[in-house]
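Participant: Coordinates for the following, if possible.
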Amino acid sequence: MFALILSFPAGRYHATPWGRNVNEADVAWPPEPWRLLRALVATWWRKGDHDRWPRDTLARLVEALAETPPVFHLPDDAVHSHTRHYMPAPVKTTLVFDAFAHLPRDGAIVAAWPDVTLDDDLLALARDLADGLGYLGRAESWVEATVSTEWPVEKANCKPVNGTAATEAEGDPVRVLVPLQAAKYCEERARLIGETEARLTSEYTAAGKKPPTPKALAQKVDGTLKGTLPDTLLDALSLDTGDLQKVGWTRPPASREVVYVRPPLSPTARRRRRRAPAAPTGKTLPTVARWVLTGRPRPRVEDTIHIGEVMRLAAMSRFGRDTETGRFKAPPEISGHGEDNKALRIPEHAHAFWLPEDADNDGWIDHVTVWLPRGFDGEAQAKLSGLRKLWMDAAREWSLALEGFGRPDDFAPVSRLFGPSRAWTSLTPFLAAGHLKTGGYDAEVRRLLLRRGIVGHTDAAAFRVNAEPALRLEGGKDLRPIHFHRVRSRRGERQPDSLGAFLTLTFPTDQPGPLALGFASHFGLGLFGPSLAP
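Facilitator: This next block holds a predicted model:
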């Protein structure tokens, strides 16, 4: 058997069924096999290694998967949802519906071909294409795909049915576009070309004209069909949808409709019984939560401190407010404030760090990481899982998509904030937490590391602090500390250091991350990442 497992990091699957208008707010559920195969073909064209995987190998993979319609596993608690917006001026300000299926956290769509067994070459190609698949359906429908040959087919809850069997099966019947088998496509192509030739010939005869020669007739047919009936199934799957619609095809000629029965796609989420957070049982709590931040434009890395502050406020709002005092009811480890509403003064800094991140070093913030050294309990995870938006004002709003909760090691492969590493280099300016004394930033960093218990007095001789002239972004742009916002929005905040510096810290042994030190380190300043330097 062969299966594609599709997970959606943003929790949304956007795709409009063939022949439907986007403003009908329908969702292609399940994803059409026609769409799945086209996605694999497109990935081969854009990202494939054509020397390793020649066109003939891709054609064999496509033909193997087109032999039988797949079965699907669809998340039972997916929700049919949509947003509405008006197109911006100066074009016509039409109201547009953006429909999507909202998938539960860790929910995945599985398309499985139980009767398909791929040889080693085709399986390797399928894995390579699945790894390169970036989206499915609309471009904002981000996807991560993996291949399995051992997925349990009995978990399938969406299957093709025949004729009257659709009315007897449990679930909602829906017509789904699937590709024709390669042999069937050749037969259909010959039939359609023959019909077109006969129609054109009859038109000549009815007009009293001499029928064209076979060569001229073939050219006339090709001009009428405009290349929408290529020789092979692979070429048919590679056609642009707009070209098919211009010719007037009600559906692609290399496809057919199959009735599937699927679980209902409800416009409301299932009610779930709320459970109180479980008491600690010795299991290690996650200490890191990470979100993808999207929007146009994304915030600049120079705005790190402001994004850290609004992320904290958005998180605290999830806990609600006390009706008497008006204060957020977030626990001290989240708010950073004690019962007296004063900032916590804990040497170990055990309350939450709100760390905006420019993961690809292009100068724009694309993730936000929250680090809670003592771990997120069940209630905190449940509350923070609902974070969907960040906003500063009416003109600056961004969407958040939770990547998940975990430990630092879980995020080390994809984030610049985690180690371990001996050398750590500034990602944002370091500002002293107190007035600089003799020894400057070197002495201040050592003081903070000793106070936090990150290094001991015996490591002082082997620990080094080096100044860096600037932060180098991809593309060659340099940022200096003065380019960054270095002031908290809260009035009355004491700021002993108004300059700041970029530093490289070298420890005697590997040091785990994240590492944030100094003034406003809980909001992204003084943030360090593993250095490429030895």
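Participant: C-alpha from now on. contacts and neighbour counts both.
Facilitator: Will do.
Participant: what sits against residue 237?
Facilitator: Contacts for residue 237 (CA atoms under 8 Å, 6 or more residues apart in numbering) come out as 34, 37-38, 41, 254.
Participant: Next, work out how far apart it and residue 32 are.
Facilitator: Residue 237 sits 13 Å away from residue 32, going by CA to CA, to the nearest Å.
Participant: Now, the contacts of residue 237 that are in helices?
Facilitator: 34, 37-38, 41 (DSSP state H).
Participant: can you put the residues you listed in CSV and add neighbour count?
Facilitator: Shown next, in CSV, are those (neighbours: other CA atoms under 10 Å):
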residue, neighbour count
34, 22
37, 21
38, 20
41, 21
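Participant: and those residues, which two are the farthest apart?
Facilitator: 34 and 41 (10.8 Å; CA to CA).
Participant: ok, the contacts of residue 237 vs residue 460, which is closest?
Facilitator: Nearest to residue 460 among the contacts of residue 237 is residue 41, at 57.5 Å by CA to CA.
Participant: That closest one is in contact with residue 238, isn't it?
Facilitator: Yes: using CA atoms under 8 Å, residue 41 is in contact with residue 238, at 6.9 Å.
Participant: Which strand or helix spans residue 235?
Facilitator: Element membership of residue 235 [criterion: DSSP states H and E] is helix 233-237.
Participant: do the same with residue 296
Facilitator: Under DSSP H and E, no helix or strand contains residue 296.
Participant: Run a quick neighbour tally on it.
Facilitator: Counted by other CA atoms under 10 Å, the residues lying close to residue 296 total 9.
Participant: What sits closest to it if chain neighbours are left out?
Facilitator: With CA to CA, 6 or more residues apart in numbering as the criterion, residue 296 has its nearest non-adjacent residue at 7.8 Å, and that residue is residue 398.
Participant: Tell me the secondary structure at that neighbour.
Facilitator: strand (DSSP: H, G, I helix; E, B strand; the rest coil).
Participant: outside of stretch 116-131, which residues touch it?
Facilitator: Under CA under 8 Å, 6+ apart, the answer for stretch 116-131 is 1-2, 4, 40, 43-44, 48, 53, 57-58, 60-61, 64-65, 144-147.
Participant: To compare against the first, here's the next sequence to fold:
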Amino acid sequence: MFALILRFPAGRYHATPWGRNVNEADVAWPPEPWRLLRALVATWWRKGDHDRWPRDTLARLIEALAETPPVFRLPDDAVHSHTRHYMPAPVKTTLVFDAFAHLPRDSAIVAAWPDVTLDDDLLALARDLADGLGYLGRAESWVEAAVTTDWPAETANCRPTNGTGHTAPEGDPVRVLVPLPAALYADERARLVAEAEARRRTAETDAGKTAPTAKALAKKVEKDLGGTLPESLLDALSLDTGDLQRVGWTRPPASREVVYVRPPLSPTARRRHRPAGPAIHTNAARPTVARWVLTGRPRPRVEDTIRIGELARLAAMSTFGRDTETGRFNAPPEISGHGGDNGALRDDPGHAHAFWLPEDVDRDGWIDHIAVWLPGGFDGSAQARLSGLRKLWLNPTRRDPEDTEAHARAAKEWHLALEGFGRPADFAPVSRLFGPSRTWTSITPFLAAGHLKRGGYPAEVRRLLVRRGILSKEDAEAVHVEVEPTVHLKGGKTLRPIHFHRFRSRQGERQPDSQGTFLTVVFPSERAGPLALGFGSHFGLGLFESIP
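Facilitator: Below you'll find the model as predicted:
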């Protein structure tokens, strides 16, 4: 048994399959054995101790691993994701897709050769090469590799199917590039060289030239093939991909395609299956947070948080369709925030319906993410519908039917890419909205839900914490609240509450506090987020972030 354990610190594995264009946004999943062995060879050339590990030792290691295709253990909840960007000027501004597999935290890819047993020398070389491996696939696909000889091969969930003797698990079939065994490569090389010699002889005969000597013919054939058929398997794996493509190989001559069956690589995170039983509460297993990346040119300003929150709600409700008789959206009350009479859910002090929270993660003043928090959790139907949310759009009513140019400038659209569903703790490493922390500071203005009473904003915060069921009355009295006049963004930009849009688009809603303020709230003990309080909190006003 020999196995490579691969962990990706950035949570991303970037690799384009052989023969595919990067803009097809496909991911080499599982990592091709051809790529794995080439990575080991490249590490030997760049970082290896050639005195300790001579070339012949490396050749023996590569030939041993090329004898049989490995099996894999792939993370069950890896997500097929991508980013897209334009090449900068003055180069042609081509739209480029950057696809990758997003891997869960602390997950690993295992490539195992159950039938391979390495001697001590080869095993030591493999460990040394694994320690020196810095990336796999693209250069930004950082990897930490380790070697083991004790791994349960029966836990593999991705196996080859054609001519390997393995019983494949259920899943998606995919063609994967693997190296030929050394003996098969020698046979294949002899066949390809013979074919090339025959083509050259035929061409020279047709041209009326005399047949060259065998030695001269071999040199001409090698020149025609561009040096892409070296004698050893190690040299074949060391060839530059550009050289292979320049000669016109549809795949490397020292490789073959093997069909693997892999777990589905979904564009959205799949729900984890939990064992059924009376002790498990239904809502406890549900994800409570969905998060999207927002892109567009330009992105919306953080000052327009409440507007973007309202747009996100409308766009999400549209995924549920409309009732043919009433014309209303079919979204459930926990998503729409409306009851059966289409009235707002004002009588629920716990605010159990969805919070639509635009987020400026890098604090540059532009909204780049949208999180939706549903305290009661998303059921399967809501997850399926919201997974189809792809864009937000703002298309104001055209006042002048003739002014089409002004209308086009006013219409805006932003694209959304779903990061996944989860619990607040799943997103805490990448978002300060989810804590945990004792100290929380508002990043959008806090507006009182009613008329301010004695004690001002601090008293209003404590009242809302008790009313929402976040703290008991005794614990709320121990909360320390400081009023802040401004909030600071990256680059030295300072915003006051008056800079933010602080009103709902719906007309006629009572709003006693139209000014607002920023706050810093210190709790008696750590608490998890998100934390949104006051008027408009369901759309991003009164939104707090944790302070480490």
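Participant: Need the TM-score between these chains.
Facilitator: TM-score for the superposed chains, counting by TM-score structural alignment, normalised by the length of structure 1: 0.64, backed by 466 aligned residues with a CA RMSD of 6.2 Å.
Participant: if we can go back for a sec, gap between the residue nearest to residue 296 of structure 1 and residue 287 of structure 1?
Facilitator: From residue 398 of structure 1 to residue 287 of structure 1 the distance is 24 Å (CA to CA).
Participant: do residue 401 of structure 1 as well
Facilitator: Distance of residue 401 of structure 1 to residue 287 of structure 1, computed by CA to CA: 18 Å.
Participant: Compare the two (neighbour count), which wins?
Facilitator: Per other CA under 10 Å, whichever of residue 401 of structure 1 and residue 287 has more neighbours is residue 401, with 21 against 18.
Participant: Pull the most distant pair out of the contacts of residue 237 of structure 1.
Facilitator: Spatially, the most separated pair among those is 41 and 254, at 14.6 Å (CA to CA).
Participant: Just give me the match in structure 1 for residue 447 of structure 2.
Facilitator: For residue 447 of structure 2, the aligned position in structure 1 is residue 431, judged by TM-score structural alignment.
Participant: Give me the nearest residue to that match, chain neighbours excluded.
Facilitator: Using CA to CA, 6+ apart, the closest residue to residue 431 of structure 1 is residue 500 (4.5 Å).
Participant: before we move on, what about residue 383 of structure 1?
Facilitator: residue 318 is the one closest to residue 383 of structure 1 (CA to CA, 6+ apart), at 5.7 Å.
Participant: Likewise for residue 496 of structure 2?
Facilitator: residue 486 (4.8 Å).
Participant: now the one you found: how far from residue 446 of structure 2?
Facilitator: Distance of residue 486 of structure 2 to residue 446 of structure 2, given as CA to CA: 12 Å.
Participant: which of these two has more neighbours?
Facilitator: Each of residue 486 of structure 2 and residue 446 has its neighbours counted (other CA under 10 Å); residue 446 has more, 28 against 18.
Participant: what residues are up against the more buried one?
Facilitator: Applying CA under 8 Å, 6+ apart to residue 446 of structure 2 gives the contacts 516-519, 533-535, 541-543.
Participant: in the stretch 151-300 of structure 1, which spans are helices?
Facilitator: For the stretch 151-300 of structure 1, applying DSSP state H, counting those that start in this stretch gives helices covering 165-168, 182-206, 214-225, 233-237, 241-247.
Participant: Next: the stretch 51-200 of structure 2.
Facilitator: Under DSSP H, counting those that start in this stretch, the stretch 51-200 of structure 2 gives helices at 55-66, 120-132, 182-206.
Participant: Would you mind giving the secondary structure of residue 502 of structure 1?
Facilitator: strand.
Participant: Map it across to structure 2 for me.
Facilitator: In structure 2, residue 502 of structure 1 lands on residue 518 (TM-score structural alignment).
Participant: Look up how far residue 457 of structure 2 lies from its match.
Facilitator: Applying CA to CA, the value for residue 518 of structure 2 to residue 457 of structure 2 is 10 Å.
Participant: hey, what's in contact with both of these two?
Facilitator: Overlap of the contact sets of residue 518 of structure 2 and residue 457 (by CA under 8 Å, 6+ apart) consists of residue 483.
Participant: and residue 390 of structure 1, what does it touch?
Facilitator: 310-311, 314, 397-400 are the contacts of residue 390 of structure 1 under CA under 8 Å, 6+ apart.
Participant: Tell me the buried residues in stretch 148-164 of structure 1?
Facilitator: Across stretch 148-164 of structure 1, burial judged by 16 or more other CA atoms under 10 Å covers 149, 151, 153, 156-161.
Participant: neighbouring contacts of it?
Facilitator: 1-5, 30, 69-74, 112, 114, 258-263.
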